[in-house]
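S.K.: dropping a prediction and its sequence here:
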Amino acid sequence: MSIALPIITLVVGLIGGFFIGVYYLRKQMTNMQNDPEMLQKVAKQMGYNLNGKQMQRAQQMMKTQGQPGARPGAAKGNKRRSK
């Protein structure tokens, strides 16, 4: 019992920390969609300098990926042309 309790506590703590981290990250991503200045700040930290058009595209991409059932590449203007 003296060995099992710390192991169980560690596992529960890791699982709880993971889910809290996921919740926090999703909340931050939602805030970035609504706040272009925050998105610009994150882009600069990553070494990118986004202009207005790139900023709009990044916001649109984040909104599209945040929707349930959204497919990558299914955004407007990414359709293939058949000959």
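M.R.: Great, that's in hand.
S.K.: contacts, neighbours, all on C-alpha from now
M.R.: Noted.
S.K.: and the helices in this structure?
M.R.: Here the chain has its helices, by DSSP state H, at 4-34, 36-45, 52-66.
S.K.: and here is the other one:
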Amino acid sequence: MTVSKEITIVAPHGIHMRPATTFAKAAKEFESKVTITAGETVSAKSPVKIISLNLAKDTKIVLTCEGPDEEKALETLSALINTLE
């Protein structure tokens, strides 16, 4: 099964290298495959790939998790992304 959630980026400067690294590190804690879709779909476990999406403030993304801990991953990571600055 796969779970996903649409999220709006609230960070005033969008998602740049520091928050992307923080997010990717958290995503790596889960066994599930974690992706971010904003035009294209990339692994949320790679800060460089996250940066490639150019996620500015107010950008809508879809966070998708698939695997044994997908529910916990989605809950944790969707909460985390809204605290990044």
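M.R.: Yes, it's here. Since this is a predicted model, take the numbers as computed values, not measurements.
S.K.: quick check: TM-score for this pair?
M.R.: Overlay of the two chains. TM-score (TM-score structural alignment, normalised by the length of structure 1): 0.27; 33 aligned residues with a CA RMSD of 3.6 Å.
S.K.: returning to what we had before: next, format the helices of structure 1 as TSV and append mean neighbour count.
M.R.: Formatted as TSV, these follow (neighbours: other CA atoms under 10 Å):
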stretch	mean neighbour count
helix 4-34	12
helix 36-45	15
helix 52-66	14
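S.K.: could you report the neighbour count for the closest residue to S43 of structure 2 other than its chain neighbours?
M.R.: For S43 of structure 2, ignoring the flanking residues on the chain, the nearest one in space by CA to CA, 6 or more residues apart in numbering is T35 at 4.5 Å. By other CA atoms under 10 Å, 21 other residues sit near T35 of structure 2.
S.K.: doesn't T35 of structure 2 belong to a strand?
M.R.: Yes - the assignment for T35 of structure 2 by DSSP: H, G, I helix; E, B strand; the rest coil puts it in a strand.
S.K.: K49 is in contact with that one, correct?
M.R.: No - here T35 of structure 2 does not reach K49: they are 10.0 Å apart, not a contact under CA atoms under 8 Å.
S.K.: now the common contact residues for these two.
M.R.: 42-43 (CA atoms under 8 Å, 6 or more residues apart in numbering).
S.K.: distance check, E37 of structure 1 against Q65 of structure 1.
M.R.: 20 Å (CA to CA, to the nearest Å).
S.K.: helices of structure 2, residue ranges please.
M.R.: Assigned by DSSP H, the helices in structure 2 fall at 17-27, 47-51, 70-81.
S.K.: mean neighbour count, these: which tops it?
M.R.: helix 47-51 (a mean of 20; mean count of other CA atoms under 10 Å).
S.K.: so what does that one touch, helix or strand wise?
M.R.: Helix 47-51 of structure 2 makes packing contacts with helix 17-27, strand 40-43 when contacts are defined by 3 or more CA pairs under 8 Å, 6 or more residues apart in numbering; DSSP states H and E.
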